[in-house]
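Sharing a sequence plus its predicted fold:
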Amino acid sequence: MAKYMLPELIHTSQTYEDFLRAVQGKGLKIIEAKASISLDIGSGASAVFVAPNGTDYEDLNNYSAVLKLTYKDMLFLSAGDAEAVSENEMLLARYNLKADVLKVGHHGSDSSTTPEFLTAVSPKYAVISVGKDNDYGHPSPDVLAARLRRM
């Protein structure tokens, strides 16, 4: 049976309800994505969730499933939309966050990619998923100029 992993949260938007119906309609089993859950991918790859670490966040972004992927000798960390609260929890949990490639959290917003988190990850490369000229002003000039350029 195919599986779909997502953080456990209660969200009542119509979009989320439609999403859950679509996943269930396709016969996919929903499994909770949370810190310390490991995935055996095979072919020299493995993955472990390093967030979310909590269950009661004010901001939905902190429920983001943050995944560390190892493929042979390459390390990738995908931070989803995790913000500073979630980043701090990962640091406090003392996860090995070191990665060669970081998918920057929350589209490069200044609410994530804290200097402490960047120091722990210490990536060689950073990737930001963002639409050009978006209404949110992402990525943050501070994240680009003051944080990522120092890597």
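Alright, I've got the coordinates. Since the model is a prediction, treat every value here as computed from it, not as a measurement.

C-alpha from now on. contacts and neighbour counts both.
Noted.

hey, where'd the helices end up in the chain?
14-25, 84-92, 115-121, 141-142 (DSSP state H).

just so I know, which of the ones you listed lies nearest Lys34?
Closest to Lys34 of these is helix 84-92 (C-alpha to C-alpha; 11.5 Å).

how far does that closest one sit from the chain's center?
When C-alpha coordinates are averaged (C-alpha atoms, centre = their mean, to the nearest Å), helix 84-92 and its chain have centres 12 Å apart.

and the comparison structure, right after this:
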Amino acid sequence: FLTHGDFDHIGSFGEIAKAFKIETLYLPIGMDADTESLTTLQEAIEMGKNPKMKIIWLKFGDQVALDQKTNLQVLAPNKSGAGENADSLVLYGRIGLHDFLFTGDIDGAAENALPSLPVDILKVAHHGSDHSTPADFIERTDPKIAWISVGKDNRYGHPADRVVADLEANQTKI
């Protein structure tokens, strides 16, 4: 699953495709107009271990059954896009014994538009930027664990102190 066209979300795909025989690549319909990223991905597929890799475009309402016990619901995007943060793939589902919410790089307004669902493990949106993961979203979803994908001492200052404080106030383990 690739969430959208930003380099920090697709940049290592070529190396991964060379190292592993990927059967299926899932992409959000929100990046179907991102010709630059799609060209990069196609080149990586052709150079990878499986040049006949299947590509499945996902949009709001789709379901992805990974196995008999793992079914993911696509909560966003709902329209074509240029692969920007707002076009990110958002997935929700049960994996094993836990309910996961994967939010890509959507912002707080998009998070607040998501349905109220139980969340055990939240992949915090947009690396914990101050524009994501508002306190009311955290309270509503009540995640037990939050994963923040971020480089140490990154130039953007992610995660934002406010996001960390809001997660801690909710007693969410980071």
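Received, thanks. From a predicted model like this one, the values you see are computed outputs, not experimental measurements.

just to revisit the earlier point, tell me which of the helices of structure 1 approaches Gly54 of structure 1 most closely.
Proximity to Gly54 of structure 1 (C-alpha to C-alpha) singles out helix 84-92 among the helices of structure 1, at 8.2 Å.

Just the residues contacting the closest one, thanks.
Val50, Ala51, Pro52, Asn53, Asn62, Tyr63, Ser111, Ser112, Thr113, Thr114, Phe117, Ala120 (C-alpha atoms under 8 Å, 6 or more residues apart in numbering).

Redo these as a markdown table? Include neighbour count and distance to Lys3 of structure 1.
Output for these, formatted as a markdown table (neighbours: other C-alpha atoms under 10 Å; distance: C-alpha to C-alpha, whole Å):
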| residue | neighbour count | distance to Lys3 of structure 1 |
| --- | --- | --- |
| Val50 | 29 | 19 |
| Ala51 | 28 | 19 |
| Pro52 | 25 | 19 |
| Asn53 | 20 | 21 |
| Asn62 | 27 | 22 |
| Tyr63 | 26 | 19 |
| Ser111 | 16 | 31 |
| Ser112 | 25 | 29 |
| Thr113 | 26 | 30 |
| Thr114 | 18 | 32 |
| Phe117 | 17 | 30 |
| Ala120 | 16 | 31 |
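
Tell me which two of the residues you listed sit farthest apart.
Using C-alpha to C-alpha, those span at most 20.3 Å, a distance reached by Tyr63 and Ala120.

Quick one: residues contacting the residue nearest to the spatial centre of structure 2.
Note on structure 2: the residue nearest the mean C-alpha position is Gly104, at 2.9 Å, using C-alpha atoms, centre = their mean. Residues near Gly104 of structure 2 by C-alpha under 8 Å, 6+ apart: Thr3, His4, Asn85, Ser88, Leu89, Val90, Lys123, Val124, Ala125, His126.
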